[in-house]
Structure formats: C-alpha cells, structure tokens
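1. output the structure for:
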Amino acid sequence: MEEMQQPQSQLFIQDLTSEKRAAFYRKTYTHLALAVLLFVLVEMVFFQIEPLVNFAISLTQGWTWLLMLGGFMLVTNYAEKMAVENHDTTKQYLALLIYVIAEAFIFIPLIFMAMYAAGEGGFHILSQAAIMTLSLFTGLSAIVLLTKKNFSFLSSILTIGFFIAIGLIVAGTLFGFNLGLWFSVGMIALASGSILYQTSNMVHKYNEDQYVGAALGLFASLMLLFWYILSILNRN
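-> Just a heads-up that it's a prediction; the model follows:
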C-alpha cells in the first residue's frame, strides 16, 4: 500500500520550496497591508457618523468599558479561530473583515483623543505613532525572517502576560486608578513579543493556504503595538 501523502494545500510553510515560501510571505504581507488600509478607511467612515462616535466614547467610562473590552475579546477570539482553523479562504477573509471592523470601532475613543484633545497636533501624533509602530514592527519581523528562529516558546509567556494585563485593566476600571506610563511600556513589550511569536508562526506553523489567517495574527499584534504607542504619545 502506498503511503498517504499530505495534500499540497495542507503542507506547512517550512516544507515548501523557497519559491513557494516567498510567495506565501508576499501574500501574507500584502493582506496585512490591505487590512491596515481597510482599517484606515473604516475609521474614516466611522468618524463621519457622529452618533457612532459618541456611542463609542460613552463606553469608555466605568464598567461599560469592561463590557466593550469583553465584547472585543469575544469577537477577536471568534475571528482568530475562524481564520486559523479554517482552510476555506472565504471564511478567512470574513474573519479578517470582522476583526478589522472591531479594531476600528474600539480605536474610536483613542483616535478621538489624539485628533481633538490635541487640537492641530492630533494628526502629527497619529503619524508619529504610525511611523514608530511600523518601524518597530519591521525590525522585529526582520529578526524572525532573517534568523528563522522559532519563537513558539513565547506562547506561555504571552498568555500569562495578557492575563495579568487584563487583571490590571479590570482592577483599574473598577477601583478608579490610572495604570500609568509603565503599564503602557509593559504592553509595548508584550506586543513586541506577540509580533515575534506571530511572525514565527507564519514561518513555521501555517499551511500554504492560510496566508489570510497569518495576516490576521500579524495585524492583531501590529494594532496592539499601535494602541499603546499612541496611548503614550497622547500623554504628552
């Protein structure tokens, strides 16, 4: 009896030829760039809908902020599972779309603060945060792509870190204390670790047909990094 072979579409990236790996990386980063562009476009549309902006801002106070974060985490978990556990490209695209829209909504209060509380300097803050985020993201991604090092060992560290962060956010919201600058710095470190982990997954974990799912994982880490860099710049 002939040995059953894994279908070509199910091959892991590390098992492919260098040409096919390069094609997978191009598709992944192209979809990441498209996700960022879609995020910007959706955000612009959202800011044209004043009731939606007011509603999002109203959710930042007290326990309603926890509900908003909880809803966002549920959407994130659903979208990531749909993207990563599916080999159906249509479902992966749907998951990416859902996630981008959810990110655009939760970013409304933070961008509002940057654009309106900072006055004319709002756009400068956003562009500065974007440049810093992309620079750090590029550097971290290059480390993985050039060294081919497997950063899967970061999984447990990131899980513990995110649970601690969620606990601090909940405590800060319920008891009314400001988490401060160092919390944002710690979250930037956590987001940086997540970028290393997600890029490593792209190199070692995904199948050839999961470039949309890989892009979603990278997009999630990129936006987390952008959130806390922008949060720090908003303090100035």
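2. alpha carbons only for contacts and neighbour counts from here, please
-> Fine.
3. all helices of the protein, in order?
-> Here the chain has its helices, by DSSP state H, at 18-46, 50-58, 63-84, 89-106, 108-112, 122-147, 154-175, 180-204, 211-235.
4. next, count neighbours for the residue lying closest to A191 once chain neighbours are set aside.
-> Sequence neighbours aside, L225 is the residue nearest to A191 in space, at 5.2 Å (criterion: C-alpha to C-alpha, 6 or more residues apart in numbering). With neighbours defined by other C-alpha atoms under 10 Å, the count for L225 comes to 28.
5. residues in contact with L225?
-> Listed by C-alpha atoms under 8 Å, 6 or more residues apart in numbering, the contact set of L225 reads T133, M187, I188, A191, S192.
6. neighbour-wise, which of these leads?
-> Busiest of those [other C-alpha under 10 Å] is A191, holding 24 neighbours.
7. surely K27 touches G213?
-> No. The pair K27 / G213 is not scored as a contact, 10.9 Å apart, by C-alpha atoms under 8 Å.
8. related to what we said a few turns ago, and the helices of the chain as JSON lines, adding distance to S9?
-> Shown next, in JSON lines, are the helices of the chain (distance: least, C-alpha to C-alpha, whole Å):
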{"stretch": "helix 18-46", "distance to S9": "11"}
{"stretch": "helix 50-58", "distance to S9": "41"}
{"stretch": "helix 63-84", "distance to S9": "14"}
{"stretch": "helix 89-106", "distance to S9": "12"}
{"stretch": "helix 108-112", "distance to S9": "39"}
{"stretch": "helix 122-147", "distance to S9": "22"}
{"stretch": "helix 154-175", "distance to S9": "26"}
{"stretch": "helix 180-204", "distance to S9": "15"}
{"stretch": "helix 211-235", "distance to S9": "12"}
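9. one more, please, to line up against the first structure:
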Amino acid sequence: MKNHQSANTHMVSTLTETERAIFYRKTYTHLAGAVLLFVVVETLFFQIPFVLNFALSLTEGYSWLIMLGAFLFITNYAERLALKSDDNTMHYLALLLYIVAEAFIFIPLIFIALSFTEDGSFNILNQAAIMTLSLFTGLSAIVLLTRKDFSFLKSILAVGFAIALGLIVAGILFGFNLGLLFSAVMVILASGSILYQTSNLVHKYKSNQYVAASLGLFASLMLLFWYILNIHVSD
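-> Down below sits the predicted model:
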C-alpha cells in the first residue's frame, strides 16, 4: 500500500510519457467537466428568480465590492484546499465550490450579454466562448508542446493582479469606468495566467493532483472568458 501511494505522488515531470499523458487527460477531462457544470449551474441560477434578482442587486457600489470580496475569499479558500490537501475528496469539494462561486458572480455579466439581443440569442456569449477556447487552446499547446517553464511569470502576475484589484476597488469606490483598455490588459494577464497554470501542470504538480490542476486551469480560463465577454458587451 505504501509503494502504491508513493507511486501516485511522483512529480509529473518525472513520469514516463505515457504516465504524463494519462495525467494530462485526467486534468483536461476534469476541466471540461468543470466548464460543463458551470454552464449547468449558471442555467439553474437563471431559472431561480431569487438567486437571479439577488445577484443583480449586488452590482452597484459597495454591494459589488462586498460580492467581489466574498468571491476572492472563496477563491483563496478553494485554491488552498486543493493545494494543501492530498485527499482527492477535498480537491473535488474545492473545485465544486469554485464553480458555484464563478457561476454566481457571472450572473450580472451574462444577464447584460443576453439583454443585448432582442431575441434572447446567445450570439455574444458564443462569440466570446469561441474566442476564449481558441486562445486557451493555443496558449496551452505552446506549453505542452515546448514544455517550457513559465514559473517566472508568478511574480509578474502577482503584481499585475494586485494593481488590477486596486483599480477595480478604486473604480467601485469612486464610480469611474475602467474601460476597454483595462479589459484588454486583463486579457493579457489572464493569458499569462494560462501559461503559468499550464506550466505548473507540466512541472509542479504531483501525479495525484489532477483535480487541483484542473481548478487552476479553470480559474484562468474563466478569468479570460470574463474579460473577453466584457469587451464584447462594452463594444
């Protein structure tokens, strides 16, 4: 039993090509499942008037700041839960918690996107989703094919996201719109996060952390989708 557990906690970078392929397949299967579950939960939220109205009521002033703070707290908790534990049950719990939080905070933005079309079609959502998946696939392929280590991006991303968070809070407090340029910069930061998270997939994770790895990728994917969709609705 001890040998089996040890074999299951080898660093992915030390595994054979076949074992790495299995790890990648598990990770991206869970990522696809997370995206599908996000769509299901989002759809359910839009069918529950209380949840929909409550989320929309939190989009103004300090209420949005509180909502953002709660989301960041849940994000931090889920990521720590996924990375600090070797229990896959905890990894699944963290991923589920994060998916629900993402679905809730996306309600106002998706509501705006849907309101742009009189027939209620999903044109804007579809366009944003296609652009997001295309960019995500291209960036992931760069890392997986070259196996380049993008860990140097960690400090750059930390500074970038700290500045971005400060601007978001300032925008909420003082009532100014950050505009398309900010969203474009955030798309760049989200792209850097995808490179970083995919690099971690190759170099930093253990072979039993495929659920935790999928959470990191899902977080970066949804951040990219948020700002690409925001550009579409602001255009």
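10. related to what we said a few turns ago, looking at K27 and G213 of the first structure, which has the bigger crowd around it?
-> The neighbour count for K27 of the first structure versus G213, taken as other C-alpha under 10 Å, is higher for G213 (31 against 18).
11. so what's the more buried one closest to, chain neighbours aside?
-> Here the residue nearest G213 of the first structure, using C-alpha to C-alpha, 6+ apart, is A83, at 4.6 Å.
12. number of nearby residues for V185 of the second structure?
-> For V185 of the second structure, the neighbour count with other C-alpha under 10 Å is 14.
13. next one: it relative to L125 of the second structure, how far apart?
-> Distance, V185 of the second structure to L125 of the second structure, by C-alpha to C-alpha, to the nearest Å: 20 Å.
14. just L65 of the second structure next, same as before
-> Counting by C-alpha to C-alpha, the gap from L65 of the second structure to L125 of the second structure is 25 Å.
15. and for A158 of the second structure?
-> 29 Å.
16. more neighbours: these two, which one.
-> Set A158 of the second structure next to L125 and count neighbours by other C-alpha under 10 Å: L125 wins out with 18 against 13.
17. and the aligned partner of the more buried one in the first structure, what does it touch?
-> Under the alignment (TM-score structural alignment), L125 of the second structure maps onto L126 of the first structure. For L126 of the first structure, the contact set (C-alpha under 8 Å, 6+ apart) comprises I111, A114, M115, L230.
18. then T199 of the first structure?
-> S141, V144, L145, L218 are the contacts of T199 of the first structure under C-alpha under 8 Å, 6+ apart.
19. how about V170 of the first structure?
-> V170 of the first structure neighbours (C-alpha under 8 Å, 6+ apart): L66.
20. distance of it relative to G180 of the first structure?
-> For V170 of the first structure, the distance to G180 of the first structure - C-alpha to C-alpha - is 14 Å.
21. what does V75 of the first structure give?
-> From V75 of the first structure to G180 of the first structure the distance is 27 Å (C-alpha to C-alpha).
22. mean per-residue distance, stretch 218-231 of the first structure to the second structure?
-> Compared with the second structure after fitting, stretch 218-231 of the first structure has a mean deviation of 0.2 Å; criterion: mean C-alpha distance after the TM-score superposition for the first structure.
23. and what of stretch 93-102 of the first structure?
-> Looks like 0.3 Å for stretch 93-102 of the first structure (mean C-alpha distance after the TM-score superposition for the first structure).
24. look up the closest residue to L97 of the second structure, ignoring the ones flanking it.
-> The spatially closest residue to L97 of the second structure, leaving aside those adjacent along the chain, is A78, at 6.8 Å (C-alpha to C-alpha, 6+ apart).
25. from memory that neighbour sits against Y98, does it?
-> Yes. A78 of the second structure lies in contact with Y98 (C-alpha under 8 Å); the separation is 6.3 Å.
26. if we can go back for a sec, what about the residue nearest to G213 of the first structure, how many neighbours?
-> Count around A83 of the first structure with other C-alpha under 10 Å applied: 27.
27. and if you look at T146 of the second structure?
-> Applying other C-alpha under 10 Å, I find that T146 of the second structure has 8 neighbouring residues.
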